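[1] Show me how the following folds:
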Amino acid sequence: MSPSGNRRTRWAAGSAVALALLFAGAATVASARGDAEAPAPRTPSARSADAGFARDMAVHHQQAVEMSFIVRDGTEDEDVRRLAYDIANTQANQRGMLLGWLDLWELPKTAPDGQGPMAWMPGGGHSGHDMAGTEGMDHDGALMPGMATRTELDRLRAARGEQAEILFLQLMTDHHKGGVAMARGCAEQCTVSVEKRLAQGMVEAQRSELDLMADMLTARGSAPRT
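    Here you go, the predicted model:
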């Protein structure tokens, strides 16, 4: 089997596991609700770390998917396109799980009044990341740690060839670093066990991709921005 075939097989297996976890969680909630003798299941509140992580990481993942599709059109390099394909598929699947949990918990997909992005993390999750400006000011679209700004996304759309590859790898490196910090925060603070396991899996997978992207940047005579 070719390397790309192996990669697609691993992604398909991972997706099956992720969906199984989601369906298992749904079945557990449905069973608890339907059993009059069982105590009512504990569901997270709208201001909990569980809900905050699900909302914020869904937004964070959406941008990673967007950047992956952008670079697909900006380069013919198979290694970069394959990485972008893996990121887009994995994070789109995880995003569906996160939004599905919010539906199961009957919680809104937007933050409660007075609670902005990252409020569920100590310090708002800003430590170690440049979030230009202060709360209430324009961050040029970068709402959370590691997110690219609108200006950076416009640069990526305009780039071609190796320039697009390098910029994508640098932006996605920043994005993964922010994502790892967020996922680690959930692994430490979230109370729903299946969500904690997903978060820990994100930490491990994105750390591995960070190593891969560093090697890909080195091969192109470049390096991560930070």
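[2] Going by C-alpha atoms from here, please, whenever you check contacts or count neighbours.
    Noted.
[3] Counting by contacts, list what the host helix or strand of Val59 packs against.
    For Val59, the host element (DSSP states H and E) is helix 49-74. If contacts are counted by 3 or more C-alpha pairs under 8 Å, 6 or more residues apart in numbering; DSSP states H and E, helix 49-74 sits against helix 78-104, helix 150-158, helix 161-189.
[4] Flag every buried residue along it.
    49-65, 67-72, 74 (16 or more other C-alpha atoms under 10 Å).
[5] before we go on, could you also do this sequence so I can check it against the first one:
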Amino acid sequence: GKDIEIAFDELLIGTGKTPNTAGLGLEKAGVVLSNGGAIKVNAYYQTNAPHIYAVGDAADLPKRLETTAGKEGSFAALNVITGVNKSKLDYALVPSVVFTDPAVADVGLLDEEVPAHGLRCMCGTVYLNKLPKSRVIKDPRGAIKMVAEEKSGRIAGIHILAPHAEELINAAMYIVRARMTIDDVIDSLTVFPTMSEAIKLAALSFRTDIDRISCCI
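    As a prediction, this is how the structure comes out:
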């Protein structure tokens, strides 16, 4: 080999997850695995062997999180006990975070994913230097992007780059899950000054010039 020296300011290590499925004897049961060793399942966590279900990091699922693993286990148990595959997780409603500085968090659909659902998309992006709280904490880094259906105004996704985005995304999740519209968010009162006001500012950006509004509208 050859040694290579590279200078940089910061390093992001994304190690991913390796399913711990080796040695389980799944091949004897005919269970199909992905190329990475994850157990292939359908939307209801059932493998190609009808009597075997798999969840969590071992399964080939859209999101591998501690929170999703617990919920998947509950749903899989219901499907097994009832004998009917009807319980499943909507992964579009599951928030996720990358704990960088500032953090990156998202929930719901990306703008390019909306047309696949037969809908037209409109997007609004607000930079956090517009937020009073960012000036208070002297950290204006980041932005928030809101994705909404053009016709109904229903909020389909919220994506955040901000200090403590991991806290903001929980409120965003409730908005997307409750199928709130842009105007629902605009008509809601928030505490001033807070970082979570960024969500309301993103909604307001669809209706008005946020550079010309009161701080407490």
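[6] Quantify their similarity with the TM-score.
    After superposition, the two chains reach a TM-score (TM-score structural alignment, normalised by the length of the second structure) of 0.25; 106 aligned residues with a C-alpha RMSD of 6.5 Å.
[7] Between helix 161-189 and the helix holding Val59 of the first structure, find me the angle.
    170 degrees (axes from the mean of the first three to the mean of the last three C-alpha atoms, to 10 degrees).
[8] now Leu104 of the first structure, nearest residue through space, not along the chain?
    Nearest non-adjacent residue to Leu104 of the first structure, counting by C-alpha to C-alpha, 6 or more residues apart in numbering: Ala26, 7.0 Å away.
[9] and that neighbour, how far is that from Trp101 of the first structure?
    To Trp101 of the first structure, Ala26 of the first structure is 8 Å away according to C-alpha to C-alpha, to the nearest Å.
[10] that older thread, count the residues that sit near the residue nearest to Leu104 of the first structure.
    Ala26 of the first structure: 15 surrounding residues under other C-alpha atoms under 10 Å.
[11] How about Glu149 of the second structure?
    When neighbours are counted by other C-alpha under 10 Å, Glu149 of the second structure comes out with 20.
[12] Equivalent analysis for Asp79 of the first structure, please.
    12.
[13] Repeat that for Thr82 of the second structure.
    The burial count for Thr82 of the second structure: 9, using other C-alpha under 10 Å.
[14] before we move on, the earlier item: ok, which of the helices and strands packed on helix 49-74 of the first structure comes nearest Gln200 of the first structure?
    Nearest to Gln200 of the first structure among those is helix 161-189; the distance by C-alpha to C-alpha comes to 5.8 Å.
[15] after that closest one comes which helix or strand?
    Per DSSP H and E, the helix or strand that comes after helix 161-189 of the first structure is helix 193-219.
[16] gap between the nearest residue to Ala143 of the second structure once chain neighbours are set aside and Thr67 of the second structure?
    The shortest distance from Ala143 of the second structure to any non-neighbouring residue, by C-alpha to C-alpha, 6+ apart, is to Tyr127 (4.1 Å). Going from Tyr127 of the second structure to Thr67 of the second structure by C-alpha to C-alpha gives 30 Å.
[17] Looking at those two, which is more packed in?
    Neighbour count, other C-alpha under 10 Å: between Tyr127 of the second structure and Thr67, Tyr127 has more, with 18 against 12.
[18] So which of the helices and strands packed on helix 49-74 of the first structure is the most surrounded?
    helix 161-189 (a mean of 22; mean count of other C-alpha atoms under 10 Å).
[19] For that helix, name the packing helices and strands.
    Counting by 3+ C-alpha pairs under 8 Å, 6+ apart, helix 161-189 of the first structure packs on helix 49-74, helix 150-158, helix 193-219.
[20] Export these as JSON lines, with columns for distance to Ala92 of the first structure.
    Below are those laid out as JSON lines (distance: least, C-alpha to C-alpha, whole Å):
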{"stretch": "helix 49-74", "distance to Ala92 of the first structure": "7"}
{"stretch": "helix 150-158", "distance to Ala92 of the first structure": "19"}
{"stretch": "helix 193-219", "distance to Ala92 of the first structure": "13"}
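[21] Quick one: closest of these to Asp86 of the first structure.
    Of those, nearest to Asp86 of the first structure by C-alpha to C-alpha is helix 49-74, at 8.9 Å.
[22] Between helix 193-219 and that closest one, find me the angle.
    30 degrees.
[23] Please report the residue range of the longest helix in the first structure.
    Determined from DSSP state H, the single longest helix within the first structure is helix 3-34.
[24] Could I get the contacting residues of Ala105 of the second structure?
    95-98, 159-161, 165-166, 169 (C-alpha atoms under 8 Å, 6 or more residues apart in numbering).
[25] Among the residues you listed, which ones are in strands?
    The strands, defined by DSSP state E, take in 96-98, 159-161 from the contacts of Ala105 of the second structure.
[26] Adding distance to Ala143 of the second structure, write those out as JSON lines.
    As requested, these are exported to JSON lines (distance: C-alpha to C-alpha, whole Å):
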{"residue": "Ser96", "distance to Ala143 of the second structure": "16"}
{"residue": "Val97", "distance to Ala143 of the second structure": "15"}
{"residue": "Val98", "distance to Ala143 of the second structure": "15"}
{"residue": "His159", "distance to Ala143 of the second structure": "8"}
{"residue": "Ile160", "distance to Ala143 of the second structure": "6"}
{"residue": "Leu161", "distance to Ala143 of the second structure": "5"}
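[27] ranking the residues you listed by neighbours, who comes first?
    Ranking these using other C-alpha under 10 Å puts Ile160 first, with 29 neighbours.
[28] In the second structure, which helix is the longest?
    Longest helix in the second structure, counting by DSSP H: helix 66-82.
[29] buried set for that one?
    Per 16+ other C-alpha under 10 Å, helix 66-82 of the second structure contains these buried residues: 68-69, 72-73, 75-76, 78-80.
[30] cool, and stretch 16-27 of the first structure?
    So for stretch 16-27 of the first structure, counting by 16+ other C-alpha under 10 Å, buried means 18-19, 21-22, 25.
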